[in-house]
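K.L.:
Pasted the sequence and its predicted model underneath.
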Amino acid sequence: MGSQTVAKPRLTTSAMIASIASEGQRTEAAPFGHALVAAAERDARIVGMTADLSKYTDLHIFAKAFPERYRQMGMAEQLLMAAAGGMAKEGLIPFATTYAVFATRRAYDFIHQVIAEENLNVKICAALPGLTTGYGPSHQATDDLALMRAIPGLTVIDPCDALDTAQAVAAMAAHQGPVYMRLLRGKVPMLLDQYDYQFELGKAKLLRDGKDVLIISSGIMTMRALEVAEAMSDGSAEVAVLHVPTIKPLDEATIIEQCRRSGRLVVVAENHSTIGGLGEAIALALLKARVHPAFEQIALPDAFLDAGALPTLHDRYGISTETMVASIRRWLA
């Protein structure tokens, strides 16, 4: 009897609003928008601003709740950042939303000169970080962490899920100074509530322990890391997961403490280019501390990435759960 080939379902993506949730995964709708409304109820200084992207950054929820504190700046990201800086100078706390590519590449000088150099209290919330859209290089912010880490005094946050995002919004509102946060929008996975998790600005959190592998991750890659740990709990390896939601300032003390444990492979996993992100920041911290574990990196290549369906792209570039498991098994072998 000849073998039969089972046709796989055709993968599609609605690139601008593609969900990163796996099939059947618990999600929460628009955690950023709802958290910002809650923060604004506590603090009358908070205003919401966007560059024609309220629906696609979940700011429309804030606009409905506080229309008098909402500003639609049009397709003008440089104006968005400059105006946010002006509002902050007047004592307001602007939350400015757009896509990460537009915030970092198009408005970089305005963030650098108008906001950061003046240490203004502006919160930049940037959607479609890393490879979370299938639209290709024009919309894939695979270099945003490298760019924003380079700005003095700017806090940089990469939340994992709906809980992380909501708690980070509250922390950002309480924090004095400029912040850049990678924004997860739409139906966002919810998983950190299973780990008694609480976001703390500048703090890494050990979610799961294990003696064979330590995955240090941020953003959606922490979700992937937890899936990898579960997949390898069949006896392949005991996998620890250290979540690093704050990229800058980096919790070097916790990272170094975990990496000092002997006999573990250390893998940094990030939804970002291999250049200038979490992996390089951790490698430098370990080098300075003279801590030298076996070290590998799971990250996007230093390249302009393809367009297509997200599951296909995540497999192609090594950040899906299955490809991560295969990579770690190869390194352990």
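P.N.:
Received the coordinates, thanks.
K.L.:
drop to CA atoms for contacts and neighbour counts, all remaining ones
P.N.:
Fine.
K.L.:
and the longest strand that the chain contains, how far out from the chain's middle?
P.N.:
Across the chain, the longest stretch assigned as strand under DSSP state E is strand 265-273. Mean-position distance between strand 265-273 and its chain equals 13 Å (CA atoms, centre = their mean, to the nearest Å).
K.L.:
helices and strands around it, which ones?
P.N.:
strand 213-217, helix 220-231, helix 278-288, strand 294-300 (3 or more CA pairs under 8 Å, 6 or more residues apart in numbering; DSSP states H and E).
K.L.:
and if we set it to 10 Å?
P.N.:
With contacts defined as 3 or more CA pairs under 10 Å, 6 or more residues apart in numbering; DSSP states H and E, the secondary structure elements packing on strand 265-273 are helix 144-149, strand 213-217, helix 220-231, strand 239-243, helix 252-259, helix 278-288, strand 294-300, helix 321-332.
K.L.:
and those, which is most packed in?
P.N.:
strand 213-217 (a mean of 27; mean count of other CA atoms under 10 Å).
K.L.:
what packs against it?
P.N.:
Counting by 3+ CA pairs under 10 Å, 6+ apart, strand 213-217 packs on strand 205-208, helix 220-231, strand 239-243, helix 252-259, strand 265-273, helix 278-288, strand 294-300, helix 321-332.
K.L.:
Name the residues of the fifth one that are buried.
P.N.:
In this case it means strand 265-273. For strand 265-273, a neighbour-count test (16 or more other CA atoms under 10 Å) marks 265-273 as buried.
K.L.:
For those, give me a markdown table that also has distance to His60.
P.N.:
Listed next are the buried residues of strand 265-273 as a markdown table, based on distance: CA to CA, whole Å:
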| residue | distance to His60 |
| --- | --- |
| Leu265 | 44 |
| Val266 | 41 |
| Val267 | 38 |
| Val268 | 35 |
| Ala269 | 32 |
| Glu270 | 29 |
| Asn271 | 26 |
| His272 | 28 |
| Ser273 | 31 |
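K.L.:
put this beside the first:
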Amino acid sequence: MELDKIEEKDLKMGKANQEVFSETMQALAETDRNIIAVTSDSRGSGKLVPFGQKYPNQIVEVGIAEQNLVGVASGLASAGKKVFAISPACFLSARALEQIKNDVCYSDNPVTLVGISSGVSYGALGTTHHSLHDYAVLRAINNITIVAPADNFETEQAVRLAAEHDKPIYMRFGKKAMPFLDENNKRFEFGKGRLVREGNDLAIIASGETVYPAWLAAKKLEDEHGIKTAVVSMHTIKPLDVKLLEDLASNERPIITVEEHMVNGGLGEACASHLFQKGFRNPFKIVGIPDEYTVTGSQVEIFNHYGISKEGLYEIGKKLLKI
């Protein structure tokens, strides 16, 4: 089953979020010479070739040297520049973790770290190129906002907000074209989840590119069983929108979390920890990549294998609802 094709006629197809990131950067740089892109031999994969052609004095290439990338970005930010440090998410959040912790977060430099080709976007390149740890390691570091936009609207808004933000941010994007999930809900704010489908029987809380299969599963549950499922794009993993989370849990409905990340240390565990400590006891299921050697395949094949799909989430929803 191909989940990278739009299955619902009422969802408009957009672009890959990485493309929207690049276009928004160009729009910002047109009127702000302080916008700087720093890349680690990734202007091509980051869709930044047009940016570099239009604004050659506002892009810095450090080569395949992620630790230097973060150090240079931090220095520029400390001098008043609005810096976006772009590199594949798997390498940025692993090779340069010490620099992220010390040069960016501890030193309070307002760098926006941009992890491209995130999650399992690299597909068959395998585990070395998967970023299934980034939420977990960065959640453990003080003074950083973690953002995973779900669609083109959220991506543009996130990049524009990041350019105005005065604190460290980590933002991750995938390679696949995404639909616009709800053109009626045009509210975006860091730390505030976005409700893209309403319902009181079940809640699916997802991040990034997993929001779309969650939306499809919710539609299937309604079409086939009349189940009304709330779907939330919890685009900000940290700080978590705990008010929205508690509101969703307040009627004791089952909750499913979905993420393109290891089940350890990510969105699901953040939600479960908060709810449990607040005394909620809703039926709860974390869907993500389990703690095992990840299967090899395309992003769609990996999603399908681990139930991050319309059919997989539909079946989990039925099981939690006992239907």
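P.N.:
Thanks, I have it. The structure displayed is predicted, hence computed values, not measured ones.
K.L.:
before we move on, the earlier item: now the helices and strands packed on strand 265-273 of the first structure in CSV, please, with extra columns for distance to Gln25 of the first structure.
P.N.:
CSV is the format used below for these (distance: least, CA to CA, whole Å):
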stretch, distance to Gln25 of the first structure
helix 144-149, 27
strand 213-217, 20
helix 220-231, 11
strand 239-243, 19
helix 252-259, 29
helix 278-288, 26
strand 294-300, 23
helix 321-332, 14
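K.L.:
Of all residues in the second structure, which one is nearest the centre?
P.N.:
Ala148 (1.8 Å; CA atoms, centre = their mean).
K.L.:
so that one touches His235, yeah?
P.N.:
Yes - when contacts are counted by CA atoms under 10 Å, Ala148 of the second structure is listed as touching His235 (4.9 Å).
K.L.:
what touches both of the two?
P.N.:
154-155, 158, 171, 206-209 (CA atoms under 10 Å, 6 or more residues apart in numbering).
K.L.:
Out of those residues, flag the one nearest to Gly279 of the second structure.
P.N.:
Nearest to Gly279 of the second structure among those is Ala206, at 22.0 Å by CA to CA.
K.L.:
That closest one corresponds to which position in the first structure?
P.N.:
Using TM-score structural alignment, the partner of Ala206 of the second structure in the first structure is Ser217.
K.L.:
quick one, what contacts the closest residue to that match other than its chain neighbours?
P.N.:
Among residues not flanking Ser217 of the first structure along the chain, Ala269 sits closest, at 4.8 Å (CA to CA, 6 or more residues apart in numbering). Applying CA under 10 Å, 6+ apart to Ala269 of the first structure gives the contacts 215-222, 224-225, 243, 278-279, 296-300, 319, 324.
K.L.:
got it, and Asp209 of the first structure?
P.N.:
So Asp209 of the first structure contacts 215, 229, 238-242, 258 (CA under 10 Å, 6+ apart).
K.L.:
what do you get for Ile316 of the second structure?
P.N.:
217, 256, 285, 287, 307, 322.
K.L.:
Excluding sequence neighbours, find me the nearest residue to the fifth one.
P.N.:
Taking CA to CA, 6+ apart, and ignoring the residues beside it in sequence, Gly307 of the second structure has Leu313 as its nearest neighbour in space, at 6.2 Å.
K.L.:
isn't that neighbour right up against Ala217?
P.N.:
Yes - assessed by CA under 10 Å, Leu313 of the second structure is found in contact with Ala217 at 5.8 Å.
K.L.:
list residues touching both of those two?
P.N.:
Ile204.
K.L.:
which position in the second structure aligns with Ser273 of the first structure?
P.N.:
The equivalent of Ser273 of the first structure in the second structure is Met262 (alignment by TM-score structural alignment).
K.L.:
hmm, back to that, would you mind measuring from the match of Ala206 of the second structure to Asp58 of the first structure?
P.N.:
Distance, Ser217 of the first structure to Asp58 of the first structure, using CA to CA, to the nearest Å: 25 Å.
K.L.:
One more: Arg105 of the first structure?
P.N.:
Going from Arg105 of the first structure to Asp58 of the first structure by CA to CA gives 21 Å.
K.L.:
between the two, who's got more neighbours?
P.N.:
Using other CA atoms under 10 Å, the more surrounded residue of Arg105 of the first structure and Asp58 is Asp58, with 23 against 14.
K.L.:
check contacts around the residue mapped onto the more buried one from the second structure.
P.N.:
Correspondence of Asp58 of the first structure to the second structure, assessed by TM-score structural alignment: Lys47. Lys47 of the second structure is in contact with 18-23, 116, counting by CA under 10 Å, 6+ apart.
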